[in-house]
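A.B. asks: Take this sequence and fold it.
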Amino acid sequence: MSRFDGYFLRQLLVLFGFFTLVLVGVFWITRSVSLFDRVISGGQSAIVFLEFTALTLPTLIRTVMPMAVFAAAVYATNRLSRESEMTVMLATGSSPWRLARAVVLFGLVTGVMMAAISVFLRPASVEQLEIRQAEVAGDVTAQLLNEGEFLHPADGVTVYIGRIDLDGTLHEVFVSDRRDPANSVSYSSSTAYLVNNAAGINLVMLDGVALRLDKDGRTLSSTLFQDASYDISALTSTGGMNTRSLEAIPTMELIRDREAIASAEGFSPGELTDELHQRFSWIAICVAVGLVGYATLMLGSFSRFGLWPQILGAFTILVLLEGVRGFVSPVVIDEPGLWIVLYAPAVIGILISCLFLAVAGRPIWRRSRAEVAV
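C.D. replies: A predicted model of the protein is given here:
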C-alpha cells in the first residue's frame, strides 16, 4: 500500500466513523422516544430502557452502515478533488483504477464489520431483546406499583393505588374488574399487599368493600370484608416466548437446520432462505456503495465548487440500488431457489462502478464524445 492509499484510507475510515455516529444518533433519538414511553409507562426503570436501547443498537447500526459508507466515500473523494490532491495523483500517472485500491480496502474493512454485526451480533441481540420483552410484559408487579395513577394491566381491569410505603404496603387501593360484562365487581380497601406464591401473584386487601353489579338482575350488592384475595397473575402473560422471530434465529442454525425450523416454528422455506442470504448481502452492499460513491465522482473534472452533479448522480444510483433490494426479497420468499438475486444490487453497483472507472480512465475518449455531442 502506497502512502497515498494509506492517507485516503484513513480519511475514509475517519469520515465513516463520523457519519455512523451521526446517523445512529439521529435514528436512535427518533426511535427512543416511543421506546422510552412504552418502557416507563409499563412501570419499568430507566435501567430497563438503557438495556433495551443497547439491544437495539446492532439492528440500528446495520441499517445506517451502508449509508455511512456511501457518505464517507463521496465526501472524501469530493474533498480530495476540491483540494487538488486527486488531480495531482492523476497527473502523476495514477489511474482511477489505481486510486480505487483504498476504496476497495475500505469496503472490505466495513464489510468485515458488517459481517460481525449482521451474521452474529444482531441475531443474538434480537433474541435477547425478545426474551427481555416477554419478561417485562409478564412483570405484573412493576405494572401495578405506580402511585396515584389509574392503570389498565388488562382489558376490562382498572387498578388505582394511592400510596406505596417503603415496606411495600399499598394504601387507598381500588380494583375494577369488568371482564365479565354481565357481572362486574369492584374492590376498594384502605391497605393491601402483593403476595407472590406458588399459585401466582395475589393482591391481598384488608378492611374494604366489594361491590358487585348484576346487570341481568339489575342489582348492586356490597360486601364488607376484613381481608380478600384477588388473583392478578392472569392479567398479563407471565410465560416465556412461544415463538421467536426470523431475526432472532442464529445464523449457524439457519445454515444447518432450515427444514427443522420450518416444520417446528411455521416459517416457510422462502422466508428462512431470504433471511439467511439477506444477512450476507449486507456485507456485499458495503463494498458496492463505497465504490459507487467514489467511481461516480471520478467522472467529474477538477472544480473548486465541488462535484455536485456527480454527487447527485451517485445518490440517485444509491436510491435505485435500494429499490432493487426491496424488489428482490419477495421474489426469494416465493421461490427460495432464486436466492442469488439477493446479491444483484451489490453486483449491479460494482458493475456500474467498473463502467464509470473505465470511462474516467479515458479522458481523451470522454472529451471526444463530448465534442461529438456538441
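A.B. asks: CA only for contacts and neighbour counts going forward, please
C.D. replies: Fine.
A.B. asks: The residue most central in space within the chain and L13, how far apart?
C.D. replies: The chain has T59 as the residue nearest its centroid, 3.7 Å off, counting by C-alpha atoms, centre = their mean. Using C-alpha to C-alpha, to the nearest Å, T59 is found at 21 Å from L13.
A.B. asks: if I've got this straight, R366 is in a helix?
C.D. replies: Yes: assessed by DSSP: H, G, I helix; E, B strand; the rest coil, R366 belongs to a helix.
A.B. asks: What residues of stretch 238-251 count as buried?
C.D. replies: 238, 246-251 (16 or more other C-alpha atoms under 10 Å).
A.B. asks: I have a second one here; can you model it like the first so I can compare?
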Amino acid sequence: MTLIERYILRNVTVAFVACFLALTLVIWITQILRQLDLVTGQGQTLGIFMVVTLLSLPALVVIIAPVALFIATIYALNKLNGDSELIVMSAAGVAPARLLRPFAALGTAIFMIVAAMTLYLMPQSFNTLRDLITQIRADFVSNIVKEGQFTTLDSGITFHYREKAGDSLLGIFMQDERNPEKIAVYIAERGQTVTVGNDSFLVLENGSVQQQEKGSRDAAIVTFQRYALNLSVFAASEAETVYRPRERSTAYLLSPDPEDPVYKYQTGRFRAELHDRFSAPLYCISFLLIAFAALGEARTTRQGRGVAIAAAVVAVGLVRILGFFASSAVVREPLAVAGIYGAPLVSSLIALLIIFEGARVRGLMGAFLRGRRAATPAAAAGGA
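C.D. replies: Just a heads-up that it's a prediction; the model follows:
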C-alpha cells in the first residue's frame, strides 16, 4: 500500500472509529435504561445488570457498523475534496481503483467483523442472555416475591413471608397447586435460600407440611424442624427455556431438528433468520460503495456536493428498507430469499458501474440528449 493509500486509510479509519463509538454509546444507553428494572424492580446486583447490557452489544455492532462505515466514507471523501487533495490526485492520474483500495481494505475488515458477529457471537450472546433472564425469573423467592404480600405465580405457587431478617425470611407461607389433585401447604417460622450447584433451595425451619387430596376432608400434616425445598422444581414452568430462532446457533439453523416443535411452528422465521445472518455483512460493502460512487469523483469547491450526499443517504435507506421487506416476506415465501441477497448485491454492482464506468455512461447519456435536442429543430423545420 502506497503512502497516499495509507493516508486515506488512516483518515477513514479514524472517522469510522469515532462514528462507531458515538453511535454505539448512544444506542447502548437506551438499552441500559430498558434494563434498569433488573436492579430497581428485581433486586439484581450491578454485575448482573452490566452483563445483561453487555450481551446486547453484538447485535448493536451488526446494525451500527455498516452505517458508521457509510458515514466515515462520506466524511473522508468530502474532507479530501474540500482540501483539494482529491482534485490533485485526479489530476495526477490516480485511477478510481487505486483510490478505492484503502476504503475497500477497511470495508473488508468490517465485513469480517460483522460476519463473525452475526454467525457466532450474536446468537451466542442472545442464547446466554435468554439463560440468564430465565435463571433470574426462576428464583422467584429472591426476585419476585415482596415482603408482606401474597404473590401467585403462573405455575400455581402462592408465596408469602411476613418480613425479612438479614438473609432469613420470617413467617413463611407457601401453597402449591401445580397438581390440582393434591394441594400442599407449607408453613414455617423461618427460611433461607441456599444455592447448590445450579439449583436453589429454600431451607425451612420449625414448620409443617399439609397435604390434602381433592374431594377429601382429611389432610395429612407433617411437622418438621428443618425441611429443604428445591425451588428449581417449584418454578419448573418459569424456568423452562424456549429458544427463539435468533437465539439458535448458525449450525442449528443450517440443519434444524425437524421434530423441534418451535421449528415446526416457526419454519419461516428460522429461514429468515438464517439468511439475515449471511446477508448482514454484505451491507458493509454495499453502503461503502454507494458512498464512494456518490462522492469519489473529484469536484471543484464551487460544485456543491450536498445533492450527491443526499442521493447517497436516500440510496442507503432504500437498500436497507428493501432488505427488511425481503426478510419479512421470506417468512411466508421462500422465493423472497433472492431479495435478501439482491438488495445489497445489486446495489453494490450498480455502485461499481458508476465508479468505474461513470464517465462513459454520462458521456453516452450526454450524446443521446444532444442528439435528441438536435433532432427536434430539424424535425420542426422539415414540417414547416
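A.B. asks: of all the buried residues of stretch 238-251 of structure 1, which comes closest to T20 of structure 1?
C.D. replies: Closest approach between these and T20 of structure 1, by C-alpha to C-alpha: E247, at 22.2 Å.
A.B. asks: quick one, what contacts that closest one?
C.D. replies: By C-alpha atoms under 8 Å, 6 or more residues apart in numbering, E247 of structure 1 lies in contact with 122-123, 126-127, 275.
A.B. asks: In helices only, show me the residues you listed.
C.D. replies: 122-123, 126-127, 275 (DSSP state H).
A.B. asks: quick check, nearest of those to S222 of structure 1?
C.D. replies: Of all these, the one with the least separation from S222 of structure 1 (C-alpha to C-alpha) is E127, at 48.6 Å.
A.B. asks: I figured that closest one hits I249, correct?
C.D. replies: Yes: shown here, E127 of structure 1 and I249 form a contact pair, counting by C-alpha atoms under 8 Å, at 7.3 Å.
A.B. asks: And the longest helix along structure 1 against structure 2, how far off on average?
C.D. replies: When structure 1 is parsed with DSSP H, its longest helix is helix 3-41. For helix 3-41 of structure 1, the mean deviation from structure 2 after alignment is 1.6 Å (mean C-alpha distance after the TM-score superposition for structure 1).
A.B. asks: elements contacting that helix?
C.D. replies: Where contact means 3 or more C-alpha pairs under 8 Å, 6 or more residues apart in numbering; DSSP states H and E, helix 3-41 of structure 1 is packed against helix 46-82, helix 96-115.
A.B. asks: could those go into TSV alongside distance to F315 of structure 1?
C.D. replies: Below are the helices and strands packed on helix 3-41 of structure 1 laid out as TSV (distance: least, C-alpha to C-alpha, whole Å):
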stretch	distance to F315 of structure 1
helix 46-82	9
helix 96-115	17
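A.B. asks: With respect to A264 of structure 1, which of those helices lies nearest?
C.D. replies: helix 46-82 (25.6 Å).
A.B. asks: what's the offset of the closest one from the middle of its chain?
C.D. replies: 12 Å (C-alpha atoms, centre = their mean, to the nearest Å).
A.B. asks: which residues in structure 2 does that helix align to?
C.D. replies: Aligned using TM-score structural alignment, helix 46-82 of structure 1 spans residues 46-82 in structure 2.
A.B. asks: Buried by neighbour count: which residues of that stretch qualify?
C.D. replies: 49, 52-53, 55-78, 80-81.
A.B. asks: Please apply the same query to stretch 13-28 of structure 1.
C.D. replies: By 16+ other C-alpha under 10 Å, the buried positions in stretch 13-28 of structure 1 come out as 13, 15-16, 19-20, 23-24, 28.
A.B. asks: cool, and stretch 260-272 of structure 2?
C.D. replies: If you call a residue buried by 16+ other C-alpha under 10 Å, then stretch 260-272 of structure 2 has these buried ones: 263, 267-272.
A.B. asks: which of the ones in helices among the contacts of E247 of structure 1 has the most neighbours?
C.D. replies: Within these, most neighbours by other C-alpha atoms under 10 Å means R122, with 27 neighbours.
A.B. asks: how about it, what's its match in structure 2?
C.D. replies: Under TM-score structural alignment, R122 of structure 1 pairs with M122 in structure 2.
A.B. asks: Now do the contacts for its match.
C.D. replies: Contacts of M122 of structure 2 by C-alpha under 8 Å, 6+ apart are 58-59.
A.B. asks: Next one: it from L55 of structure 2, what distance?
C.D. replies: Distance from M122 of structure 2 to L55 of structure 2, by C-alpha to C-alpha: 8 Å.
A.B. asks: before we move on, back to that, between the helices and strands packed on helix 3-41 of structure 1, which one is closest to T223 of structure 1.
C.D. replies: helix 46-82 (40.7 Å).
A.B. asks: helices or strands next to the helix or strand just after the closest one in the packing?
C.D. replies: For helix 46-82 of structure 1, the following helix or strand on the C-terminal side (DSSP states H and E) is helix 85-91. If you count contacts as 3+ C-alpha pairs under 8 Å, 6+ apart, helix 85-91 of structure 1 packs onto helix 46-82.
A.B. asks: on average, how far is the helix it packs on from the matching bit in structure 2?
C.D. replies: Looks like 1.1 Å for helix 46-82 of structure 1 (mean C-alpha distance after the TM-score superposition for structure 1).
A.B. asks: Surely R163 of structure 1 touches L170?
C.D. replies: Yes: between R163 of structure 1 and L170 a contact is recorded at 6.0 Å, counting by C-alpha under 8 Å.
A.B. asks: For these two, work out which one has more neighbours and name it.
C.D. replies: L170 (23 against 17).
A.B. asks: right, and the more buried one touches T191 too?
C.D. replies: Yes: counting by C-alpha under 8 Å, T191 is a contact partner of L170 of structure 1 at 5.4 Å.
A.B. asks: what is in contact with the two at once?
C.D. replies: Common neighbours of L170 of structure 1 and T191 (C-alpha under 8 Å, 6+ apart) do not exist.
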